[in-house]
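S.K.: I'd like to go over a predicted model; first the sequence, then the structure.
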Amino acid sequence: MSDFNTTEFTNPSTFILQGIPGLEAVHVWLSIPFCTVYIIAILGNFTILFIVKRERSLHEPMYYFLCMLATTDLVLCTSTLPKMLSIFWFNSREINFSACLTQMFFIHCSLLMESGIFVAMALDRYVAICHPLRHSTILTNPVVAMTGLAVLLRSSILTIPNCLLARQWPYCRTNIIPHLYCGHMSVVKLACADIRVSSYYSLSVVLCVFGLDVFFITISYTQILRAIFRLPTKDARLKTFGTCGSHLGVILAFYIPCFFSAFTYRFGNNIPLHFHILIASVYLLIPPMLNPIIYGVRTKQIWDKLLWLFTH
C-alpha cells in the first residue's frame, strides 16, 4: 500500500493508475466484459480491413473511409485495453511518465480522427444519395486520400498542445491517477500549478471541433433524410432509412458519452467517481466494437463477401 501514499516529488518518472476507486473488489469481474468487447473490436475491425483489401470491387470511397475508421478504432482500443486488463488481472498499475503522455496522445488523437472520419462518411453518404450521378467525379481516390490526410493532420496538430502542456506542468503532490488510463484532464489535475490553460484549451477543442463535426453531420443527414422521403417506393425508403438510422445510432453512441465525460471533469463534482470512470472507459471501447458490426454487417457488399469467405 505504500505506493498509494502521497509523496513529495517533482515530475515523477512513473504514475500509478488506481483503476476504478471503490470497485477494486470487482476488478476481475469487470475485466470479463472489457476483454469481450476488446476481442470483438479486434476481430471485427481486422475483418473489415481484410475483406476490403481482398475484394477489388470494394475499392470505393465509402469502404476506404470504413478502413480508416477501422484502423482508428484498432489504435484507440489497443492503446487503452491492454493496460486496463493488466490492472484488472495483475494489479500492474505503474506507467512510465513518457508512456503515459504517449497513451494520452493516441487516445485523444484517435478520438478526433474518429470524429473527422464520421464527418467524411456522412458527406460521402450525402453525395451518394443526393447526387448519385456525380459521386464518382466528386469523391475520387485522390480526394479520399487528401481527406484522410487532412483528418490525421488536424487530429495530431490539435492533440500535441495537450501533451506538451501536460509535460511542462510540475507534479509535486501525488503521482496517483484515479483512472484506468492517462486521460488529459485526469493527469493535469495532479499538477501543483494553475492548469486553466490546459483546461480551457481541451474544452475549446471539444466544443469547437466536435461541435462543428456534429453540425456538419447533422446537415448531411438532414439532407439525406429529405432525399429518402422523396424515394418512390416504401421499401426503398425503409431500407435506406434503416441503414442511415443505424449509422446515426453509432454516431450518437460516440458523441454523447464523449461530451458527458468532457463536461463531467469540469462541472460534475457531484457525480460518483467510479461512475464517471466507467463512462469514460466505455466510450473508448463501445464505438470500436459497434462500428464494424453496424457499418460492416449492415453493408450488403461486405456481408456478402464475409459469407462467401466462410462458405468457401
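M.R.: Done, it's in. Everything numeric here is computed off the predicted structure, so don't read it as measured data.

S.K.: could you use CA atoms for every contact and neighbour count after this?
M.R.: Noted.

S.K.: who are the packing partners of the host helix or strand of Phe34?
M.R.: In this assignment (DSSP states H and E), Phe34 forms part of helix 27-54. Using 3 or more Cα pairs under 8 Å, 6 or more residues apart in numbering; DSSP states H and E as the contact test, the elements touching helix 27-54 are helix 61-78, helix 81-90, helix 273-291, helix 300-311.

S.K.: how far is the first one from where the chain is centred?
M.R.: Helix 61-78 has its C-alpha centroid displaced from the chain centroid by 10 Å (Cα atoms, centre = their mean, to the nearest Å).

S.K.: quick one on the thing from earlier: give the buried residues for the helix holding Phe34.
M.R.: Using 16 or more other Cα atoms under 10 Å as the test for burial, helix 27-54 gives 27, 30-31, 34, 37-38, 40-42, 44-49, 51-52.

S.K.: now, of the helices and strands packed on helix 27-54, which is deepest in the fold?
M.R.: Comparing these by mean neighbour count (mean count of other Cα atoms under 10 Å), helix 61-78 ranks first with a mean of 22.

S.K.: so which of the helices and strands packed on helix 27-54 is nearest Thr6?
M.R.: helix 273-291 (19.0 Å; Cα to Cα).

S.K.: center of the protein, which residue is that?
M.R.: Leu111 (4.0 Å; Cα atoms, centre = their mean).

S.K.: buried sites along stretch 263-273?
M.R.: Under 16+ other Cα under 10 Å, the buried positions of stretch 263-273 are 264-265, 273.

S.K.: any idea where the helices of the stretch 101-250 of the chain begin and end?
M.R.: 135-138, 141-168, 184-188, 196-205, 211-228, 234-267 (DSSP state H, counting those that start in this stretch).

S.K.: below is structure B, check it against A:
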Amino acid sequence: MFQGFRDSNSSMFQVSEFILMGFPGIYSWQHWLSLPLALIYPLALSANILILIIIKQEAALHQPMYHFLGILAVVDMGMATNIMPKILAILWFNAKAISLPECFLHMYVIHFFMFMESGLFVCMAIDRYVAICRPLHYPSIITDSFVVKATVFMALRNSLSTIPVPVLAAQRHYCSKNQIEHCLCSTLGVTSLSCDDRRINSVYQLSLAWTLMGSDLGLIIVSYALILHSVLRLNSAEAASKALSTCTSHLILILFFYTILVVLSITHSASKTVPLIPVLLNVLENIIPPALNPMVYAFKNTELRQSLYKVLQLDFKNN
C-alpha cells in the first residue's frame, strides 16, 4: 500500500515508508526460501561464536593471525544479523514495510560490513606476507598493537566513507512508488524509486566500490604475488608447501568473496530481464561468507582444527 505525505519544502508528495517485496519473479513461493536461509543463519552464528570461544580459550591461538580471524567472525555475525531477521520477517510474516530512516540505516550497515570484510582480508594478507617473506621481523611488525591499529583504521575508513551513501539516498524525493523489488535496502533498488536526478548516487556508489574494494583487492594481489615469489625461491619443497598451506584457507575465502562481488556487478546489467539473480546474489553475499569462513578455517588450519577438537572433547567430558 502506498503511504506518504506532502513535503513542506516542495510540491512533491514524499512516501513515508518503503515496501520490500522480496525475491522478484517468485513472490508466490518465495517463502520456501526461508527454509535454507533459516538453517544457514543459525549455522553462521554458532560457527563464528565457536571460533571466538576457541580463540579465547586456547593460549596457542593468542596470535595476531587469530586475532584477525576473531574480528572477522564478529564482522560476519554483524553482516548476517543485519539482513536475516528482516528477510525472515518478510518470508514468514509478510512484514514488508520499512520506514525510510530504518531503510537508510540498513543500507549504511550493509555497506559498512561489506567493506569491513574486504579490509580485514587485506590485513590478513599483510600478516601472511610478513610471516612468510620477512619471518625474522614478524614479531616486531605484526603485534597486538598492529592488529588494533589496523582494525581501527579499517573501521574509521569504512564508516566515514560509507556515510554519504545513505545521506545522498535520503536527499532524493520518493514521490511515485515505494515498492522495492528486493528483500534488502540496496542503494540501486532504493534510489531507482526517486523522482529526481540520482546520477550523483550512482557515481558515488561506483567510485566508492572501485576505491575501497579495488584498492583492497590490489593490495591482496600484490601481497600474494610477493608471497608466491618468495616461496618459489625456497630450496625445500616441504618448506614451500608448509608456507603455502598457511595461506590456503585465506585464499579460498578471498576468491569466494570477490567472485560473488564480480558476478553481482555483472548481473546488475541484466537485472531488468532476470531481476532475481542479482537480488539472490546480494543476499548470498551477506549470508554465505559468515557461514563459510569459520568452516574453511576449521578444516584447513591445523592449529585451529586441533584446538577445536580439544575444546569439544573437554565439553563432552564435562557433560
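M.R.: That came through, no problem. Owing to the predicted nature of the structure, the values given are computational and were not obtained by experimental measurement.

S.K.: hang on, the earlier thing: OK, contacts around the residue nearest to the centre of the first structure?
M.R.: Residues in contact with Leu111 of the first structure, defined by Cα atoms under 8 Å, 6 or more residues apart in numbering, are Leu76.

S.K.: in the second structure, what residue corresponds to it?
M.R.: Matched across to the second structure, Leu111 of the first structure falls on Met114, judged by TM-score structural alignment.

S.K.: repeat that for Pro170 of the first structure.
M.R.: So, by TM-score structural alignment, Pro170 of the first structure is matched to His173.

S.K.: next: Tyr181 of the first structure.
M.R.: Per TM-score structural alignment, Tyr181 of the first structure is aligned with Leu184.

S.K.: still on that earlier bit, neighbours of the match of Pro170 of the first structure, how many?
M.R.: Neighbour count of His173 of the second structure, defined by other Cα atoms under 10 Å: 20.

S.K.: ok, it touching Cys195?
M.R.: Yes: using Cα atoms under 8 Å, His173 of the second structure is in contact with Cys195, at 5.7 Å.

S.K.: map Ala97 of the second structure across to the first structure for me.
M.R.: Checking TM-score structural alignment: Ala97 of the second structure goes with Glu94.

S.K.: which residues are in contact with its match?
M.R.: If a contact means Cα under 8 Å, 6+ apart, then Glu94 of the first structure has 14-17 as its contacts.

S.K.: in space, what's closest to Asn5 of the first structure - neighbours in sequence excluded?
M.R.: Of all residues not flanking Asn5 of the first structure in the chain, Thr174 sits nearest, at 8.0 Å (Cα to Cα, 6 or more residues apart in numbering).

S.K.: contacting residues around that neighbour?
M.R.: By Cα under 8 Å, 6+ apart, Thr174 of the first structure lies in contact with 5-9, 190.

S.K.: buried ones among these?
M.R.: The buried subset of the contacts of Thr174 of the first structure - by 16+ other Cα under 10 Å - is Leu190.

S.K.: what's the farthest-apart pair in the contacts of Thr174 of the first structure?
M.R.: Asn5 and Leu190 (13.9 Å).

S.K.: Leu219 of the second structure and Val122 of the second structure: what is the separation?
M.R.: Using Cα to Cα, to the nearest Å, Leu219 of the second structure is found at 7 Å from Val122 of the second structure.

S.K.: pipe the buried residues of stretch 263-273 of the first structure into a markdown table and attach distance to Lys300 of the first structure per row.
M.R.: Formatted as a markdown table, these follow (distance: Cα to Cα, whole Å):
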| residue | distance to Lys300 of the first structure |
| --- | --- |
| Thr264 | 39 |
| Tyr265 | 41 |
| Leu273 | 42 |
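
S.K.: end to end, how far does stretch 133-141 of the second structure reach?
M.R.: With Cα to Cα as the measure, the ends of stretch 133-141 of the second structure fall 12 Å from one another.

S.K.: check which residues of that stretch are buried.
M.R.: For stretch 133-141 of the second structure, burial by neighbour count (16+ other Cα under 10 Å) applies to 133, 138.

S.K.: quick one: it aligns where in the first structure?
M.R.: Stretch 133-141 of the second structure covers residues 130-138 of the first structure once aligned (TM-score structural alignment).

S.K.: give me the contact list for that stretch.
M.R.: Here stretch 130-138 of the first structure makes contact (Cα under 8 Å, 6+ apart) with 127-128, 223-224, 227.

S.K.: repeat that for 7 Å
M.R.: If you take Cα atoms under 7 Å, 6 or more residues apart in numbering as the criterion, stretch 130-138 of the first structure is touched by 127-128, 224, 227.

S.K.: filter these down to the buried ones.
M.R.: Among the contacts of stretch 130-138 of the first structure, those scoring as buried are 127-128, 224, 227 (criterion: 16+ other Cα under 10 Å).

S.K.: so who does the counterpart of Met124 of the second structure in the first structure touch?
M.R.: Counting by TM-score structural alignment, Met124 of the second structure lines up with Met121 in the first structure. By Cα under 7 Å, 6+ apart, the contact set of Met121 of the first structure is 62, 65.

S.K.: gap between Met121 of the first structure and Leu248 of the first structure?
M.R.: 11 Å.

S.K.: what of Ile302 of the first structure?
M.R.: Separation of Ile302 of the first structure from Leu248 of the first structure (Cα to Cα) stands at 19 Å.

S.K.: now do Ile87 of the first structure
M.R.: Counting by Cα to Cα, the gap from Ile87 of the first structure to Leu248 of the first structure is 34 Å.
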